[in-house]
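# Need coordinates for the below:
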Amino acid sequence: MNDRIRVAEVRLVGPAGEQVGIVRVEDALRLAQDADLDLVEVAPDARPPVVKIMDYGKYKYEADMKAREARRNQANTVLKEIRFRLKIDPHDYGTKVGHIERFLKGGDKVKVMIQFRGREQSRPEMGIRLLNRLSEDVAEFGFVESTPKQDGRNMVMVIAPVKRKAEQRNEARRAAASQPRAAAPAAEQTAA
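Predicted coordinates:
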């Protein structure tokens, strides 16, 4: 930046993005000072290096804002885990399906695990049947990412959400913003 550029000639880009051409560093610095801006090296590996006349403080600020916005929109997908037994009561099954739907609506993946005990281990087809039924019940909110696999005493399947977590969050924000704020007018009426 500015006086720290240690080459004889540079390819200069003007403040509006126009190509000025190859000039001496002293001339480029003088042009930048006349415009009350900084001379910033944008491509040091090029031959000759590319420099641009810009407001460096504004450039740093805008880069920080872009990075902050990218971090805000980034969503970490969490892998939730639900455990089943092969002989599960219909009411318990419905409760666990409700939990899985809530996780998928939130944009998280769900690892469904069936635990086999004793003689149940000799009947893996019953576990596959239960997991297929489960995948059909939550098909509206998610899809099977990894098919059922036997892993020792357990059978595991992963269900991924239909919508990504960032999409879910943005949709929830829009829904909250579109809701009328009924509490504020009621508070104003009681104050009057």
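# hey, let's count contacts and neighbours off CA atoms from now on
Noted.
# What are the buried residues along the helix or strand hosting residue 167?
Take DSSP states H and E as the rule and residue 167 turns out to sit in helix 165-178. Neighbour-count burial for helix 165-178, counted by 16 or more other Cα atoms under 10 Å, picks out 165, 166, 168, 169.
# What about the closest residue to the second one other than its chain neighbours, how many residues nearby?
So that's residue 166. Once flanking residues are discounted, residue 166 sits nearest to residue 75: 5.6 Å by Cα to Cα, 6 or more residues apart in numbering. Residues lying near residue 75 (other Cα atoms under 10 Å) number 16.
# From the chain's centroid, how far away is the helix or strand hosting residue 186?
Counting by DSSP H and E, the element that carries residue 186 is helix 183-191. In terms of Cα atoms, centre = their mean, to the nearest Å, the centre of helix 183-191 is set 39 Å apart from its chain centre.
# One more: stretch 171-185?
24 Å.
# Pretty sure residue 165 is one of the things the residue nearest to residue 166 touches, is it not?
Yes - Residue 75 lies in contact with residue 165 (Cα atoms under 8 Å); the separation is 6.0 Å.
# In this protein, mark out all the helices, start to finish.
For the chain, the helices defined by DSSP state H occupy 25-34, 56-73, 90-105, 124-137, 165-178, 183-191.
# what about residue 77, neighbour count?
Counted with other Cα under 10 Å, residues neighbouring residue 77 total 15.
# List the residues that contact residue 165.
For residue 165, the contacting residues are 75, 76, 77, 106, 107, 108, by Cα atoms under 8 Å, 6 or more residues apart in numbering.
# how near is the last one to residue 155?
Right, the one you point to is residue 108. The spacing between residue 108 and residue 155, counted by Cα to Cα, to the nearest Å, is 20 Å.
# Neighbour count: those two, which is higher?
Legend: neighbour count by other Cα under 10 Å for residue 108 and residue 155, higher for residue 108 (26 against 22).
# And for the longest strand along the chain, what's in contact with it?
For the chain, the longest strand by residue count, based on DSSP state E, is strand 142-151. Strand 142-151 has contacts (Cα under 8 Å, 6+ apart) with 104, 124, 128, 131, 135, 155-162.
# Could you also give me the structure for this next sequence, so I can compare it with the first?
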Amino acid sequence: MNEPRINERIRVPEVRLVGPKGEQVGIVRIEDALRLAQDAELDLVEVAPNSRPPVVKLMDYGKFKYEAAVKAREARRNQANTEIKEMRFRLKIDEHDYETKKGHVIRFLKGGDKVKVTIMFRGREQSRPEMGRRLLLKLAAELEEYGVVENMPSQEGRNMSLVLGPLKKKAEAKEEQRQAREARKAAEAEAREHRKAPRGAAEEAETEGAEPEAVEVEEPAAE
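Okay, the predicted model is just below:
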């Protein structure tokens, strides 16, 4: 992307000036705009070069570039992390296979990935597209706590597809999975330590708090 013209590189007689907080200053001579930028220790940045006159804004251009780069990296990271999984169903799928594949779709959605669910028509099934639509919408309704419909059912040749998007972002899903793993490891470590505890200590713990055993004391014989 071409960088905008800034400061002395803006070579026009006048500009429409916007202040650092977005306030409209109006049309001013370029010399006056540059002086205002210098007095405020800011840059004069051309934000709409094709306007007549061009629109310029007072801003800290270095900070602006840094924040824009951070946002761009974050957007690329989110795009790279989000995958589109695909799960294929037959129109006449049996209940067991349906539940198994639904479980896979749930796992993908909980992991923060989109899922393209495809119904594959065979032979005369192509004449009954409404059956495929009903199956896809039934699945979407059953998964509403895990995902949202991003693309309604659409037919592509012999297939009909629907796209489900996760309710949680990939980063959030990964963080939840990490916390669950740490909690599970902590529980397993605690269980191991309990198994390693010495038997005497365990027995002592069991008897702690028990009432003392009664002891008979013989009285001295009368003289």
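# and the contacts of strand 142-151 of the first structure as a markdown table, adding distance to residue 63 of the first structure?
What follows is the contacts of strand 142-151 of the first structure, written out as a markdown table (distance: Cα to Cα, whole Å):
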| residue | distance to residue 63 of the first structure |
| --- | --- |
| 104 | 34 |
| 124 | 55 |
| 128 | 51 |
| 131 | 47 |
| 135 | 44 |
| 155 | 47 |
| 156 | 44 |
| 157 | 42 |
| 158 | 38 |
| 159 | 37 |
| 160 | 33 |
| 161 | 32 |
| 162 | 32 |
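# Widest-spaced pair of the residues you listed?
By the measure Cα to Cα, 124 and 162 form the most distant pair in these, at 27.7 Å.
# Would you quantify the distance from the aligned partner of residue 48 of the first structure in the second structure to residue 43 of the second structure?
When the second structure is aligned by TM-score structural alignment, residue 48 of the first structure is paired with residue 53. For residue 53 of the second structure, the distance to residue 43 of the second structure equals 18 Å [Cα to Cα].
# who has more neighbours, the two?
More crowded of residue 53 of the second structure and residue 43, by other Cα under 10 Å: residue 43, with 22 against 16.
# Next one: the more buried one from residue 24 of the second structure, what distance?
Distance from residue 43 of the second structure to residue 24 of the second structure, counting by Cα to Cα: 16 Å.
# Map residue 40 of the second structure onto the first structure.
Here residue 40 of the second structure is matched to residue 35 in the first structure, going by TM-score structural alignment.
# hmm, back to that, determine which of the helices of the first structure approaches residue 44 of the first structure most closely.
Proximity to residue 44 of the first structure (Cα to Cα) singles out helix 25-34 among these, at 13.4 Å.
# ok, average deviation of the closest one from the second structure?
Here helix 25-34 of the first structure, set against the second structure after superposition, deviates by a mean of 1.8 Å using mean Cα distance after the TM-score superposition for the first structure.
# who does that helix touch, helix- and strand-wise?
Judged by 3 or more Cα pairs under 8 Å, 6 or more residues apart in numbering; DSSP states H and E, the packing partners of helix 25-34 of the first structure are strand 9-13, strand 38-43.
# Read off where the shortest one ends up in the second structure.
Residues 14-18 of the second structure are where strand 9-13 of the first structure aligns, with TM-score structural alignment as the criterion.
# Quick check: the residue nearest to residue 166 of the first structure vs residue 59 of the first structure, distance?
Note on residue 75 of the first structure: its distance to residue 59 of the first structure, by Cα to Cα, is 26 Å.
# ok so, going back, packed most tightly, which of the helices and strands packed on helix 25-34 of the first structure would that be?
The highest mean neighbour count among those, using mean count of other Cα atoms under 10 Å, belongs to strand 9-13: a mean of 22.
# Any idea how far that one is from the middle of the chain?
38 Å.
# what's the angle from that strand to helix 25-34?
Angle, strand 9-13 of the first structure to helix 25-34, by axes from the mean of the first three to the mean of the last three Cα atoms, to 10 degrees: 30 degrees.
# Superpose on the second structure and give me the mean offset of strand 9-13 of the first structure.
Once the two are superposed, strand 9-13 of the first structure sits an average of 1.7 Å from its aligned residues in the second structure (mean Cα distance after the TM-score superposition for the first structure).
# So which elements touch that strand?
The contact analysis (3+ Cα pairs under 8 Å, 6+ apart) places strand 9-13 of the first structure against strand 19-24, helix 25-34, strand 50-54.
# let's go with 10 Å and repeat that
Secondary-structure packing of strand 9-13 of the first structure (3 or more Cα pairs under 10 Å, 6 or more residues apart in numbering; DSSP states H and E): strand 19-24, helix 25-34, strand 38-43, strand 50-54.
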